[in-house]
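# below is the structure, and that's it, no one-letter string:
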């Protein structure tokens, strides 16, 4: 039986509705960050690193493409880093774009204003999106690029003229190319999407010469980062290998991985997005969009086999929220008792809104730490972490927002206590980019010198001319310092009860490195 193709509704009303939902999303993220800072949470570990990278703009970094560093540079230039809401405003705006595009995707799949509203509400209350849009990172932009790719493919399938095909293939190429400059995981998205298209009648769209043009656009936009990788001997591949063999990340078995998808998206939204996957796979009106359902059947096991972190799939889900909303409203409209069914959908929307208030403390740190821990006990739920580490009171995502200013202040106290002759030649060596970022970003008000470290891209920035004659070393224990230096003095201990355990560190004053720092620098490389 031939599928019945949906008729598109007028776009202008959905545009206004989508813009309203997008503004609401930005407002939620901004207010969330204001409340988080008031509750005592500070800058996130990775944000410190991105800000430092933003001060060293390049076409690539050991562990990321360049776009997040540019985002950090723009944020710091415009707003500084003192206020979390403004530091993270670009991510909040990306979240708004995600919600806006969800409404447009619902329209493109044949939905009306009610379908668009339900889809956007689902994305608005989804836990993982509230989390990733609440900090400065590449993860907030990733869904925007993936959604533009999905929208472009939908519109290519629907196109009635060669000009439309051309324009949407160009949108696809630019979006995918920018996605490569944001996060390399888009490669897996594109591979899974290509496989899905090839296994459905939609493969006819690949015969267009504009598909080839789109591929060329992707290559051209992604090329600067690729050339940086070549020039630096593909450090990202080395880093990925090190992460894989180190056991750093939690490796979930298939059923646990699927369960993690339900939890990260907010369990209450499962009815919506799972309906979307089912509708794309089996719905009569979804015939021309079947490739999107097949894509999920390819992408999910693909990421499980690659031992990906559970949230790596997050950018793919908004299109399924949109499809689910279209399916639900179609179900309601096709029956005589449509009012009753619309009432059920309205009740579900109320449930989603109620669930938002229940689950939001697990995505946005609006509760002070002690209140959050008490709330965990009340609701009998504690979010899992994606990395293996010693037990910490708070989830890692929250714990990594504590202790950095305290650490920078204590390092500054020790540094400024040194004799003038020692200060002039003393370097500050840190074992990871969070600590080094705290020195560079939060220690600037104390006039600390730039930190040196072998972690991630700090390794490429080198020893900055320090010889190792006088070094302040920030690490958990003396370890091998007594063998490497002529003298080692424990100057201070930094410990925040809510920070990660490995950030309970000592500050050692080390003198007389037995070999020149430039000579031993290759041995400090720490890519994991």
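That came through fine. Quantities reported herein were computed from a predicted structural model and do not represent experimental measurements. Numbering: from 1, shown residues only.
# going forward, measure contacts between C-alpha atoms and count neighbours the same way
Noted.
# for residue 287, which three-state class applies?
Under the three-state scheme (DSSP: H, G, I helix; E, B strand; the rest coil), residue 287 adopts helix.
# from residue 8, how far off is it?
Noted for residue 287: a distance of 15 Å to residue 8, by Cα to Cα, to the nearest Å.
# which one of the two has more residues nearby?
With neighbours defined as other Cα atoms under 10 Å, residue 287 and residue 8 compare such that residue 287 has more, 20 against 14.
# isn't the more buried one up against residue 109?
No - counting by Cα atoms under 8 Å, residue 287 sits too far from residue 109 to count as a contact (10.6 Å).
# what sits against residue 21?
Neighbour list for residue 21: 96, 99, 100, 117, 120, 121 [criterion: Cα atoms under 8 Å, 6 or more residues apart in numbering].
# comparison target, given below:
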């Protein structure tokens, strides 16, 4: 039996408070990420689900706006708090497997890695998902290692709530379940508490699941589109990126080795087996490389315990390890947060590139609109190829016509009125899908000199040959 030591509130709390404070201090830096601009639009239309995601992250972004104002800083406050909670749950996992204050603080410090910081800075769906996965892992460890079967109910509650953010937690359950079947303890699968936990998860997540059924499983269509558009790149990068998702990879590697070798942890060695299963599963479904992040962080928290033992009483090791941790986490901080001009690390961290120049782009679109004759202006709408462009025009386009897009959930917000026969269009390629006569009037550019996909876009003026209600089904697309 593994002895649980006291929770190290002071060091773990300092780390958690530090990561949240750092995110809040830097939250106003750079600008909106394209996804944040999309979430801002979705949050204005609350519902049980959207075609490309459950409702939690858009509504979380709206909560920040309602509480603190319609600013980029306000949107990012909830995500900063979530990452602080992630650090505390990671420390709690380290405690469950016998970690003391050093192990718990080290586990919490994983939140300072580049990928978690970057995700929390730009309010991504990964923020809450990371908390959900660690919460499930925490309760699984309680149920299996400490023979507390009622903990399966906790895992069920966390899973059910997690379904309102992303469905990826189902991958975690599948991999843990398959691993228990492979290496045990198999009797756990017969526990009525486990099945009660699964029932709770379904019950809590039922409204969002009903939305999927009622709308012909749009999330499945979205997953197919992502796999088709990004699948090859995702598979190529899957293995290399595993080494950079969290700072100090030897710690999570130590977690896997310890789970497989330490007899005291035999009851939860399925977590070590679950990781390679997860990698294979993500490869098969052509998922994004970061899909393994939650499980990897759980292994990092477990690996903090043997790391603590390895460091104990060895000053040289402590100095070397401490220096490495500071250097790697420091690198994560400067590459994830707005501490340098955006051009410095935009090539290394694509989330930076997607935060640049949205007001500039809107001004360039506005210039095209304002160049139209008054009669054309009265008959004009804005139409974009992607939700980032639509969200930017919605946020910054004061005095401009209403904006529409065919991408993902925004397709449901249309079509425009049929009497709007002129469209100012922002597209990456000639908008042949609209038919009619389209003339390129401007090419988007930014003064920061940052390369992002908007530099491929042009602003067109299109005079439509058929009404919007007949065009609208053709413009729908998932990305």
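Yes, it's here. All figures in this text were calculated on a predicted structure; none of them were measured in a lab.
# quick TM-score on the pair, please.
The pair, once superposed, lands on a TM-score of 0.92 when counted by TM-score structural alignment, normalised by the length of the second structure; 477 aligned residues with a Cα RMSD of 2.4 Å.
# for the contacts of residue 21 of the first structure, which one is nearest residue 487 of the first structure?
Closest approach to residue 487 of the first structure among these (Cα to Cα): residue 96, at 54.5 Å.
# residue 330 of the first structure: how many residues sit nearby?
17.
# before we move on, what about residue 224 of the second structure?
Number of residues near residue 224 of the second structure (other Cα under 10 Å) recorded here: 18.
# with adjacent residues omitted, what lies nearest to the aligned partner of residue 525 of the first structure in the second structure?
Aligned by TM-score structural alignment, residue 525 of the first structure pairs with residue 476 of the second structure. Distances taken as Cα to Cα, 6 or more residues apart in numbering place residue 406 nearest to residue 476 of the second structure, at 4.4 Å, with adjacent residues excluded.
# how near is that neighbour to residue 78 of the second structure?
Distance of residue 406 of the second structure to residue 78 of the second structure, computed by Cα to Cα: 29 Å.
# just residue 147 of the second structure next, same as before
For residue 147 of the second structure, the distance to residue 78 of the second structure equals 34 Å [Cα to Cα].
# these two: which has the busier surroundings?
Using other Cα under 10 Å as the criterion, residue 147 of the second structure and residue 78 rank with residue 78 on top: 22 against 14.
# ok, the more buried one - contacts?
So residue 78 of the second structure contacts 60, 61, 63, 64 (Cα under 8 Å, 6+ apart).
# what about 6 Å?
Under the criterion of Cα atoms under 6 Å, 6 or more residues apart in numbering, residue 78 of the second structure has no neighbours.
# so it sits in a helix?
Yes - assignment of residue 78 of the second structure by three-state DSSP places it within a helix.
# that one matches what in the first structure?
Aligned partner of residue 78 of the second structure by TM-score structural alignment: residue 90.
# quick check: residue 265 of the first structure vs residue 204 of the first structure, distance?
33 Å.
# okay, those two: which has more neighbours?
Neighbour count, other Cα under 10 Å: between residue 265 of the first structure and residue 204, residue 265 has more, with 22 against 11.
# wait, isn't that one in contact with residue 126?
Yes - between residue 265 of the first structure and residue 126 there is a contact under Cα atoms under 6 Å: 5.0 Å.
# if I look at residue 177 of the first structure, how far off is residue 143 of the first structure?
Look at residue 177 of the first structure and residue 143 of the first structure: by Cα to Cα, they are 14 Å apart.
# quick revisit: scan the contacts of residue 21 of the first structure and report the most crowded one.
Counting by other Cα under 10 Å, top hit in these: residue 99 with 32 neighbours.
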